[in-house]
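Engineer: Any chance you can model this:
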Amino acid sequence: MNYKNFPMVPRVIFGRGSFNQLNDIIAPKRLNIHAPFIFLVDDVFKNNLWLTSRIPTSYDDRIIYVSAKVEPKTSQVDELVEDIILSTKERPSGIIGIGGGTLLDLAKAVSIMLTNEGETKDYQGWDLVKNPAIYHVGIPTISGTGAEVSRTTVLTGPEKKLGINSDYTPFDQVVLDSELTKNVPTEQWFYTGMDCYIHCIESLTGTYLNTFSQSYGEMALQLCEDIFLNNNLSKIEAQEKLMMASWHGGMSIVYSQVGVAHAMSYGLSYLLGVKHGIGNCIVFDHLEEFYPEGVKTFKAMKKKHNINLPKGICSDLSDKEFDIMIKISLSLEPLWENAIGKNWKKVITPKKLKELYQKM
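Structural biologist: The predicted structure is shown next:
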């Protein structure tokens, strides 16, 4: 048996207000005054002085605001890398991502592409990265995706939506300050929280399950059920618990894998640009056949928080468009094998997937 030797985030700080310690954390990592820190920040914070005034810039450091309205693309990573190389005298001291899953994935990808030649799309897959990334820090401002802890960075390329899965992808440092999540709109909070919940269901019912994944997955699942079904939690408790659920949910899939909802939502995202969290919810709502208990609980959470999912998003698609989504989805073989087992191709046919997509 050949066991995988996975890297983990070596340093993490947790606590409300811990964002204020960012300067103390990164200052020792500055290579010299000409090697700046580059802060990639979700542009929803552009006029939010409460957050931006606390970003510790000095010398030639830069803040680059990035929209998270669309899923991150390989071409976007290439543009950011080129911009950074052309505007800095020396290779940066580090990349600091501040935002949700989109910004965290961009920060991971940029830090990799600053030390690896070619285009970002060439690294979509498993273990294709040759050189260690530059120092990179993840600071989530919304909880659920697990991007702060995972060894992948999910990107939409010209031909596929697939992560850069590598040992060099995880952050060197993560700052978990739940106060940064205080202004997240309810629907967005629900969709990213459900990303975490769905991770857990897929991991805990999968064929790849082992005790490592199970212990993290069960903890994350318990936290999610508490957050989304318990009436007695204060807002602060809910924020802290979701931040930890996201961390544990991300850890749960490090040593296992996700499943049907993620495999199908990649298709929706690639073709229709549906955001990851909401895409998972739209798909998961129709997966009773695979996750009966999980879907039942999901529907209860949806009802409790008055969430109305978009309907009919696939109703006007052509056969050719369905085929594109099906091809993307079927290419994610490890996800299907985890969900169904080694003989998954007998169960999951293009016809079967088309029928499922047509319900959405």
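Engineer: make it CA atoms for all contacts and neighbour counts henceforth
Structural biologist: Fine.
Engineer: so what's Thr152 closest to, chain neighbours aside?
Structural biologist: Spatial nearest neighbour of Thr152, chain neighbours left out: Asn165 (4.2 Å); criterion: CA to CA, 6 or more residues apart in numbering.
Engineer: State whether the one you found and Thr153 are indeed in contact, as I suppose.
Structural biologist: Yes: with contacts counted by CA atoms under 8 Å, Asn165 reaches Thr153, the gap being 6.7 Å.
Engineer: which of these two has more neighbours?
Structural biologist: Between Asn165 and Thr153, counted using other CA atoms under 10 Å, Thr153 has the larger neighbour count: 24 against 20.
Engineer: what sits against the more buried one?
Structural biologist: 105-106, 108-109, 147, 163-165, 169 (CA atoms under 8 Å, 6 or more residues apart in numbering).
Engineer: if we can go back for a sec, which ones are touching the residue nearest to Thr152?
Structural biologist: 124-128, 151-153.
Engineer: I'd like the structure of this one too, to check against the first:
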Amino acid sequence: MVPRVIFGKGSFDQLGEILLPKRRHAEAPFIFLVDDVFEGRELAERIPLLFNDRIIFVSADEEPKTDQVDALVEKVRDDYGELPSGIVGIGGGTLMDLAKAVSILLTNKGGASQYQGWDLVRQPSVYHVGIPTISGTGAEVSRTTVLLGPEKKLGINSDYTTFDQVVLDPDLTQGVSKEQWFYTGMDCYIHCIESLQGTYLNAFSQSYGEKALDLCKEVYLGDISTEESREKLMMASWHGGMSIAYSQVGVAHAMSYGLGFVLGVRHGIGNCLVFQHLEEFYPEGVATFKEMQKKHGIVMPKGVCSDLTDDQFHTMISVAMGMVPLWENALGRHWREVVTPDKLEGIYRKI
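Structural biologist: So this is what the prediction gives:
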């Protein structure tokens, strides 16, 4: 679990005070990985740079990749003679995942793709901080950093992945587009549905998942102010991430990994594209999802998989079925009796 968290409007301004005692000395900088949408904007100017700290602006237009992590790690190693004091990620889920992955690879040998899986990391990461500027992914709280690799889309799942400090400032989520707000928030909603209906469910997961689900319904079906919505969705994201810390996600996430690997579909929209067709597995959850979609006038893309080749379908299905813990959570140990390649292809062809 994340050991330290600060929540509240304007809490970003405490960042300098938070980082100061973690600075080893003047030559050990903090590296700030920041979504490039903030380049030249007020938020970037508020980052508390000292000594030889550096901001690296990173595009979040695509899913984070293992070779992208390797390139960032090489850049930091080449530019500085020793490990930095820490890594700070500022942005959405992509920047959260990149910050976590870079902090791990700075202290572990080899490339990022070698650590895609469960508990493969051996050495503690450098100190790292997560500051989300959009709510829903739960990446700020999870022990996973999801990456597109050369052979698969899979997370680095490790006790060393989790952030050492998180700053939750609802003001930072102002300006997010309606579509992005919806798709990323639905990532949280789908987390909750999959966790609460999974075979891995326990009292810990249930307590967080139920609260996150209630908050999502308030935000997307209720009548609350924009300011209250930002605060509640940020906490829904946190609770949703905590819910899957001791359980797992399920069918939508497993199939979304396939979409992301083959077509580069962003995680949030990928979950939505799949989830709308999962009445067989989550009938009530899908019905509520469609109610939310209708209320906010969200029209999802169609024909996403219409031009795929047989080989692409095969790859997509293979990636999805490789997410064994997700399928076990969704359907139990005998999930292969229910889920077949033909069934998955049928769902993908509807997208």
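Engineer: Now the TM-score, please.
Structural biologist: Once the chains are laid over each other, their TM-score by TM-score structural alignment, normalised by the length of structure 2 reads 1.00; 351 aligned residues with a CA RMSD of 0.5 Å.
Engineer: ok, the contacts of Thr153 of structure 1 vs Met251 of structure 1, which is closest?
Structural biologist: Ala147 (10.0 Å; CA to CA).
Engineer: which SSE is that closest one in?
Structural biologist: Under the criterion DSSP states H and E, no helix or strand holds Ala147 of structure 1.
Engineer: pretty sure it contacts Gly101?
Structural biologist: Yes: at 5.4 Å, Ala147 of structure 1 counts as touching Gly101 under the criterion of CA under 8 Å.
Engineer: more neighbours, the two?
Structural biologist: The residue with more neighbours, out of Ala147 of structure 1 and Gly101, is Gly101; 29 against 25, by other CA under 10 Å.
Engineer: Check the spacing between that one and Trp126 of structure 1 real quick.
Structural biologist: 20 Å (CA to CA, to the nearest Å).
Engineer: Please apply the same query to Ser318 of structure 1.
Structural biologist: Using CA to CA, Ser318 of structure 1 is found at 32 Å from Trp126 of structure 1.
Engineer: out of these two, which sits in the more crowded spot?
Structural biologist: Between Ser318 of structure 1 and Trp126, counting by other CA under 10 Å, Trp126 is the more crowded of the two (13 against 9).
Engineer: which residues does the alignment partner in structure 2 of that one contact?
Structural biologist: Taking TM-score structural alignment, Trp126 of structure 1 has Trp118 as its aligned residue in structure 2. By CA under 8 Å, 6+ apart, the contact set of Trp118 of structure 2 is 155-158.
Engineer: Aligned counterpart of Tyr189 of structure 2 in structure 1, please.
Structural biologist: Aligned partner of Tyr189 of structure 2 by TM-score structural alignment: Tyr197.
Engineer: Ser158 of structure 2 and Arg122 touch, don't they?
Structural biologist: No: Ser158 of structure 2 lies out of contact with Arg122 (CA under 8 Å); the separation is 9.0 Å.
Engineer: so how many other residues sit close to the alignment partner in structure 2 of Glu218 of structure 1?
Structural biologist: Applying TM-score structural alignment, one finds that Glu218 of structure 1 aligns to Glu210 in structure 2. Using other CA under 10 Å, Glu210 of structure 2 has 19 other residues around it.
Engineer: Now do the SS call for the residue nearest to Thr199 of structure 2 when sequence neighbours are not counted.
Structural biologist: Nearest in space to Thr199 of structure 2, with sequence neighbours left out and distances taken as CA to CA, 6+ apart, is Asn329 at 4.8 Å. Following DSSP: H, G, I helix; E, B strand; the rest coil, the label given to Asn329 of structure 2 is helix.
Engineer: Would you mind finding the match for Asn329 of structure 2 in structure 1?
Structural biologist: Alignment note (TM-score structural alignment): Asn329 of structure 2 maps to Asn338 of structure 1.
Engineer: Could you do Phe32 of structure 2 as well?
Structural biologist: Using TM-score structural alignment, Phe32 of structure 2 sits opposite Phe39 in structure 1.
Engineer: mean distance, the strand or helix carrying that match to its aligned residues in structure 2?
Structural biologist: Applying DSSP H and E as the criterion places Phe39 of structure 1 in strand 37-42. Averaged over the aligned pairs, strand 37-42 of structure 1 sits 0.1 Å from structure 2 after superposition, using mean CA distance after the TM-score superposition for structure 1.
Engineer: check contacts around the closest residue in space to Gly294 of structure 1 that isn't next to it in sequence.
Structural biologist: Leaving aside its sequence neighbours, Gly294 of structure 1 sits nearest to Ile201 (CA to CA, 6+ apart; 6.3 Å). Going by CA under 8 Å, 6+ apart, Ile201 of structure 1 touches 217, 221, 291, 294.
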